[in-house]
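Undergrad: model this:
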Amino acid sequence: MSSVNEQDRPADLSPAQRNEAWERLSTEEFDLVVIGGGVVGVGTALDAATRGLRVALVEARDIASGTSSRSSKMFHGGLRYLEQLEFGLVREALRERELSLRLLAPHLVRPLPFLFPLTKRVWERPYIAAGLFLYDQMGGAKSVPGQKHVSRRKALRIAPSLKPDALVGGIRYHDTVVDDARHSLTLARTAAQYGAVIRTSTQAVGFDKTGGRITGVHLRDSETGATTTVRAQCVVNAAGVWTDEVQQLSGERGAFTVRASKGVHIVVPRDRIVSEVAIILRTPSSVLFVIPWETHWIIGTTDTDWNLDLAHPAATRADIDYILERVNAELVTELTHDDIEGVYAGLRPLLAGEDESTSALSREHAVATVAPGLISIAGGKYTTYRVMGADAVDAAAEFIPDRIGDSVTERVPLLGADGYFALINQCDHLGEQYGLHPYRVRRLLNRYGSLLDEVLSPAAADPSLLQPLEAAPQYLRAEVAYAARREGALHLDDVMARRTRISIEYSHRGADCAREAAELMAPILGWSAEKTDWEVENYQARVRAEIESQRQPDDEAADALRVAAPEARREILEPLPPAEPTGR
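TA: Okay, here's the model as predicted:
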C-alpha cells in the first residue's frame, strides 16, 4: 500500500492518510464530529475547519454516495419555488449560486442557457416573464445574462427537436450546472486541507453519553469491522435521508423527521435531441429538465414517496416510462428505451409535513438540538449547502467551550479554483505541454481546476496514463489512478459512479472497463489478484442488478433485485430497528 510522500498534503485522501485518520479518531478529542459525507456534511466540516475548530467527518460509505451524487446536476436558485412563494429560499440559493460561479468553485459550477417554452397565448408570457424578472432581480442575472424573449420561430431555431405545435413562443434565461459528486468531493478535500479529519467507510453505530450529554460516537470500519470511539464536544447529524436512523441511535426523539422522495433521471446521447440550450418543461405535477451533460442529455425528474432501501434506491420501468412519456410529448423524434444509456435514482431528504404529496414537503432546511451535544440538520437544497453548514456550526457553538468566530466560507475558494480562469485561457499551451488535445485539457480543467498537474504529472513516468480508458474514452487512465491515490476512492464503485460518471454515461454502465480500472487501482490500494477479481465481479454484479431492476414494474420488485447485489463495503451494518425514544 502506498505511503505518504513529500507530495502528499492534508487534502490528499490517500491510503496512508486513511490509516492515520483512524488513529486520530481513536486518540484525539474533537470540537465537532460530523456524521454524513453528503454535501451538507462536508460543507459543515469545511465551515468548522475554517473557523479554527478541531473537526472530524465520518461517512459509512463514500463521499456523496447518497443524494449528493444523484441530483439533477443543477446548482440553481429554484425558479419553480417562486410559484410556491418561497422567496427567501430562492434569494438565498441565488446568492450561493453567484458565490460559487464567481469565486468558490468556478471550475465546477458553470452557466447554462435554458429555454422555457410557452404553450399558452396571451397570459402565460407576462406571467412567466414576471417570475423570471423577479428571479433576475433577486440575483439571477449578475454573472449571467437576464431573460430574453423569443418568438416561436426563434425558439424552434435554438431547439429544433421541439414539436412546432408544442409551443407558441419562449423565454431564454440562464442557470448553472454542476457535477454534484465531484463538487462534494472537492468540498471534503478542501475541508481536509484546512485541518478536518475526513474518513469514509466509517459508520456511526452508537453514541457515548455522560450525564445525559453526547460526548462521543462509536465507529465501525465498513471495510474491516474494526471499532473505536471518537470523543467530541458536539456531534452534527448530517446524514440526509438517514437522519432519523442516526437520531434513533441516540435514544432521543428528534425535533423533526425526514421523508425520502425518489427522483429518477435518464441519460441519452447528445445526438438524440437537437438543441443549443437546456429545456425546462412544465408537467401537471412538477417540471421536467432536459439538461446537456457533455456528450449526453440528462432528463428528469420524478417525485414519488420511497420507503424501501435508502442506500440503493431503484428506478422502475414505470419511472422510466413516465419520463419518456412526458418528454416525448414535446419532441419531434420520440425517445425510446433503446436510446437510454444511463439511469439513476436519488432520494431527496424532505422535512416531513402534513401533506402526503412529497412535492409539497418543505425544501427549507431545519437545525435542531436533539440532545445536549447532538445537533441534527436536514432538508434544504444542494445549492444552499454552505448556509446549512454555517447554521449547523452556529448551533453547535453552544456545546463548544471555546469562542467560535463567524463563518468565513463565503471567502474560501474550493481546491482547484485558484487560477482556473487563467488556465482556461492557456488550454492550447497546456495541450502541447501534456500532449493532449485542448478539448481534453478544457474538460480536465472543468473537473479538477488548477489541480490538473497533480492528475497528469504521474504520466511523466508512465505515459500510458495519458491514454483514455478503452471502453470509456471520455476519461483518461490517469483519472482512475488519481481517484485511488488522492481522492479517497476505495472501490471500483467509487470510481465508476462518483469520481467519474461512467456508470451513467455509457450503456455498459462501466462493466466493460471495470477490469482496466481495477488494475489501475490495485497497486495503489494494495489489492491482491484475488481482491482485484472480486472488485470486478462485485461491480459487474451491481450493474446487472441495476439494469434488471429498471425493468421491474414497481418499487418493491425493483428494490428486491437491487438490494440482492453484493455490497462493496462488506462490513457495513444494516440500520438498527427503531428504538423506543426517551426524553422530550
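
Undergrad: Every contact and neighbour count from this point should use C-alpha atoms.
TA: Noted.

Undergrad: Helices of the stretch 201-350 of the chain, start to end?
TA: 243-249, 317-328 (DSSP state H, counting those that start in this stretch).

Undergrad: For the comparison step, fold the sequence that follows:
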Amino acid sequence: MENLRNYHKRKFDVIVIGGGITGAGIALDAVTRGFKTALFEMQDFAAGTSSRSTKLVHGGLRYLKQFEVKMVSEVGKERAIVYKNGPHVTTPEWMMLPIYKKGTFGKFSTSLGLYIYDYLASVQKKERRRMLTKEKTLSIEPLLKNDNLLGSGYYVEYRTDDARLTIEVLKAAAKHGAFLSNYTKVTELIYEGNKVMGVKVKDQLKGTTYEYLAKHVVNASGPWVDDVRVLDSNNRSKSLLLTKGVHIVIDRKRFPLNNAIYFDTHDKRMIFAIPRDNKTYVGTTDTFYDDGKENPRIIDDDINYLLIAINEMFPSVLLQRKDIESSWSGLRPLIQEEGKAPSQISRKDEIWESSSGLISIAGGKLTGYRKMAEQIVDRIIRKEKVTNACMTRNTPISGGDLEGDFTQFISKNKLKARRYGFSLEEGERLARLYGSNVNTIFQLTDLYKKDHKNFNIPFDLFIQVLYSIKYEMAVKPSDIFVRRLGTLYFNIEKCRKYHHAIAEVMGYYLGWTEYDKERYVNESENLILDVSF
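TA: Got it, this is the predicted structure:
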C-alpha cells in the first residue's frame, strides 16, 4: 500500500487499533477535535463484531429488566443522534412485544416499562409506545401464536446496516484528515522508556512492515482487545469474556413476517425476528465462546435453538433447517463477571489504561459508539490539557449531509438516477444505500459507462464495485458483498451468481495477476459455503 510507505515513521497524536464501529467513532471524534489521527485494522473494516450484530441501533429496552437505567437512558438518546447524523443507514422500525400469560412481561409491566423507556430515551412523540389488544396484535402479525396471547406493546426501534454505518463513520473521519488502513495488523508496540509511543504494523496483503509513532495509542479491537493488551509489557487488571450470537436468514415466502417482533424464548431470553426486504432474519443466541475469533463457528445447537424459538412463537410456519438460506455469527466482547450467565452480563463499556499509557476500551453497544468515543477522546484531552470540545453530536457521517428530509431526498434522487441509466427501483436503492454520496455514484456512471460492456455484470452492481474500490478501500470481492453491500447474508444467490464477475472487475482496475484473481475467487466461494445451508 502506497499510503503505508508514505506514512512510515510519521508521528501522529492518536493511533487507534481496530476498525470496527468503536474504533471508527474514536477516529472521527479525535480528528474533528484537531488531533492527527491514524487507524489500523488487521482485517477489513467492520469485519469483526461490527458486521455481525442484530443490525439494530436500539435503545436497550431489555436492560430495564436488569435495572440498568443509566444505560437505557444513554443509548436511547444516542440512538436519536445516530439517526440524525446518518439517516441513510438507520431506518425507524415499529417493533412488537407480544404479551402472553405467564410470559416475561405482563400488560401492566410492559406498559410501564415502555413508558419509562420512552421517557429515559427522550423518544419523540410520534414514535412513543402504544398498547395493542389481542385482536389488533393479530391483525398486524397473524403469524403470532394465538394461545394465551393478551396483546402487545408497540414501539419504535431503528434498523441499520452495521457494516455500512461503520464504513460511513470511517469515511467521515478520512474526510476530516484521518489516515486509515485496513488489512494492517499491529504486531508490536513501540516504547520510549516505559511508555507506549507507537506501533509496528504488518501489511497483511504484501507482508511488509512499518512503524508509526503517536502520543496516544488506543486499543479498540473488540474481541481482540486482550490480544493487543498481551503485546503490552504490563499486567492485565481485567479480562474479556466472549459470547457468541448467531442469526439465521429465511426467505419471506417461507416465513412471511409482516412486522418486527421481540419475543420470549423457552429459556426466558428474548430474541428478534425482523423482516428485511425479501427476507426475515432471526437472532440472537448468547453462549460463551473461546474458539477462533475471525470466523466464529456455528454449531447445530445454535441452529436448533433458533428454530425451536421460531416454531414456538410462530407455530404455523413449521420451519426446518433446510429453510435457512444463510447465517452469521458474531462475538460480543464483554467485561467478565463471575457466576453470571451470558445474557446476564452487562453490556456496559469500560475503559482501562495501563501504566504504559495504552488505553483500551471494551464492552458497550453499537448504539453507544459515539458516546464511547467521546469518553476516550475526553481522556486524551485531559492528558493534553486542552479544551477542544466534542464535535460529533452534530457531525453528519459520510452520506448523511442531506438537503431536506430523507423522504424528499429519495424522491428527488430516484428520478435523477434515470438520467444516468438506472431504473427507478435501482435509483431508490442507491439513494438509500449511499445517501448524499449517491451523487458520486452518478459521476462514476459518466466516467465508466463505456467500460461496462467489457464485463458480464449488471450496470448498477458494476458501478457499486467501482465506488467500493475508489471510495471505500475495498480490496477483495468479500469486502464488497459482505461489508459494502450486505448481499452475502440477504441475497446469497446474487453472491453465487456474480462473485466471479466482481473479481473480474476488481482484477482489471486493481491490476491483479491471474493468481490473485483465483485466490480471491476461492476465498469468496469458501465464504459463501460457510454461511450457506
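
Undergrad: before we move on, the earlier item: and the helices of the stretch 201-350 of the first structure as TSV, adding distance to residue 490 of the first structure and mean neighbour count?
TA: Shown next, in TSV, are these (distance: least, Cα to Cα, whole Å; neighbours: other Cα atoms under 10 Å):
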stretch	distance to residue 490 of the first structure	mean neighbour count
helix 243-249	24	21
helix 317-328	31	18
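
Undergrad: can I get the ones you listed in TSV with distance to residue 188 of the first structure?
TA: Below are the helices of the stretch 201-350 of the first structure laid out as TSV (distance: least, Cα to Cα, whole Å):
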stretch	distance to residue 188 of the first structure
helix 243-249	20
helix 317-328	32
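
Undergrad: Can you show me the strands along the stretch 351-500 of the first structure?
TA: 365-371, 374-379, 468-469, 472-476 (DSSP state E, counting those that start in this stretch).

Undergrad: Of those strands, which stretch is the most buried?
TA: Across the strands of the stretch 351-500 of the first structure, averaging neighbours per residue (mean count of other Cα atoms under 10 Å) puts strand 374-379 on top, at a mean of 26.

Undergrad: average gap between it and the second structure?
TA: When the second structure is overlaid, strand 374-379 of the first structure sits 0.7 Å from its aligned residues on average, using mean Cα distance after the TM-score superposition for the first structure.

Undergrad: What range does that strand cover in the second structure?
TA: The alignment of strand 374-379 of the first structure onto the second structure (TM-score structural alignment) spans residues 358-363.

Undergrad: Stretch 317-326 of the first structure now?
TA: So stretch 317-326 of the first structure is aligned with residues 300-309, judged by TM-score structural alignment.

Undergrad: Next, the mean deviation of that stretch compared to the first structure.
TA: Using mean Cα distance after the TM-score superposition for the first structure, the mean distance for stretch 300-309 of the second structure is 0.9 Å.

Undergrad: ok, now which ones touch the residue nearest the centre of the second structure?
TA: In the second structure, the residue lying closest to the centroid (Cα atoms, centre = their mean) is residue 162, at 2.3 Å. The neighbours of residue 162 of the second structure, taking Cα atoms under 8 Å, 6 or more residues apart in numbering as the test, are 50-53, 55-56.

Undergrad: Dump those to a markdown table, plus distance to residue 477 of the second structure, neighbour count and secondary structure.
TA: Output for the contacts of residue 162 of the second structure, formatted as a markdown table (distance: Cα to Cα, whole Å; neighbours: other Cα atoms under 10 Å; DSSP: H, G, I helix; E, B strand; the rest coil):
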| residue | distance to residue 477 of the second structure | neighbour count | secondary structure |
| --- | --- | --- | --- |
| 50 | 18 | 27 | helix |
| 51 | 16 | 24 | helix |
| 52 | 18 | 22 | coil |
| 53 | 21 | 25 | coil |
| 55 | 22 | 18 | coil |
| 56 | 25 | 21 | strand |
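
Undergrad: Output these as CSV; include the columns distance to residue 78 of the second structure.
TA: CSV is the format used below for the contacts of residue 162 of the second structure (distance: Cα to Cα, whole Å):
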residue, distance to residue 78 of the second structure
50, 17
51, 19
52, 20
53, 17
55, 16
56, 13
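
Undergrad: ok, the closest residue to residue 459 of the second structure other than its chain neighbours to residue 2 of the second structure distance?
TA: In this structure, residue 459 of the second structure finds its nearest non-sequential neighbour in residue 452, 6.7 Å apart by Cα to Cα, 6 or more residues apart in numbering. Distance, residue 452 of the second structure to residue 2 of the second structure, by Cα to Cα, to the nearest Å: 28 Å.

Undergrad: Also residue 38 of the second structure?
TA: Distance of residue 38 of the second structure to residue 2 of the second structure, given as Cα to Cα: 15 Å.

Undergrad: Compare neighbour counts for these two and give me the winner.
TA: residue 38 (27 against 6; other Cα atoms under 10 Å).

Undergrad: so what corresponds to that one in the first structure?
TA: Aligned counterpart of residue 38 of the second structure in the first structure: residue 56 (TM-score structural alignment).

Undergrad: Could I get the buried residue list for the helix or strand harbouring its match?
TA: Counting by DSSP states H and E, the element that carries residue 56 of the first structure is strand 55-58. For strand 55-58 of the first structure, the neighbour count (16 or more other Cα atoms under 10 Å) marks 55-58 as buried.

Undergrad: what does it contact?
TA: Here strand 55-58 of the first structure has contacts from 25, 30-37, 41-42, 45, 48-49, 195-204, using Cα under 8 Å, 6+ apart.

Undergrad: Helices - which of the residues you listed land there?
TA: 25, 41-42, 45, 48-49 (DSSP state H).

Undergrad: contacting residues around residue 335 of the second structure?
TA: By Cα under 8 Å, 6+ apart, the neighbours of residue 335 of the second structure are 238-241, 345-347, 349-350, 362-363.

Undergrad: Cool, thanks, talk later.
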